[in-house]
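Curious how this folds, go ahead:
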Amino acid sequence: MSIVALIIIGAAAGFLATRMMRIEADIITTVAIGIAGALIGGLVLRTLLAVMGMLSGLVGAVLGALLLIWLWQKYLQK
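Here you go, the predicted model:
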């Protein structure tokens, strides 16, 4: 997601977050909170997806190996 998109989404997120938390803040503070939250959240999400992507590759590899072992034991080894 580009920085411009994070800023736009962040402005909306700041508005929603201040309303959900019942915080009275001016527009500049609301937008700043949302933008900072969007930037931090975007970076954290990218990091988690990268780690989970690598982890999912490992899980997929293990599941594939288990399937091959099961097929080998079931049909090839007698």
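
Please count neighbours and contacts with C-alpha atoms only from this point.
Fine.

what about residue 25, distance to residue 33?
10 Å (C-alpha to C-alpha, to the nearest Å).

Pick out whichever of the two has more residues nearby.
residue 33 (20 against 13; other C-alpha atoms under 10 Å).

And this one, please, so the two structures can be compared:
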Amino acid sequence: MPIIALLIIGAAAGFIATRAMRMQTDVITTVALGVIGALIGGLLLRFLLIITGWMAGFVGAVLGAMLLIALWRRYGPR
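Below is the predicted model of the structure:
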């Protein structure tokens, strides 16, 4: 069940992050960015997750996906 939740939250976070950073990607890339961003954000914002609950995890997922997009734009394929 946590894997399904990770995919759903990651997909939503990837969608919001790609739109916020004006990046056009396909569905698989959007979900992958969101899931990886969710993992990064989850690790970075673990403390907030404990204090404020799942909403902090979602915010962390969006921020992690945005960080990953910024790194992709800088160092990814051209």
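
TM-score for the pair, please.
After superposition, the two chains reach a TM-score (TM-score structural alignment, normalised by the length of structure 1) of 0.53; 49 aligned residues with a C-alpha RMSD of 2.2 Å.

can I assume residue 13 of structure 1 is in contact with residue 39?
No: assessed by C-alpha atoms under 8 Å, residue 13 of structure 1 is found out of contact with residue 39, at 11.2 Å.

Have a look at these two and say which one is more surrounded.
Comparing residue 13 of structure 1 with residue 39 by other C-alpha under 10 Å, the one with more neighbours is residue 13, at 20 against 17.

residues in contact with the more buried one?
34, 35, 38 (C-alpha atoms under 8 Å, 6 or more residues apart in numbering).

Repeat the analysis, applying 6 Å as the threshold.
With contact set as C-alpha atoms under 6 Å, 6 or more residues apart in numbering, residue 13 of structure 1 has these partners: residue 34.

Distance-wise, check it relative to residue 52 of structure 1.
25 Å.

for residue 23 of structure 2, helix, strand, or coil?
coil (DSSP: H, G, I helix; E, B strand; the rest coil).

quick one, longest helix in structure 1?
Longest helix in structure 1, counting residues (DSSP state H): helix 27-71.
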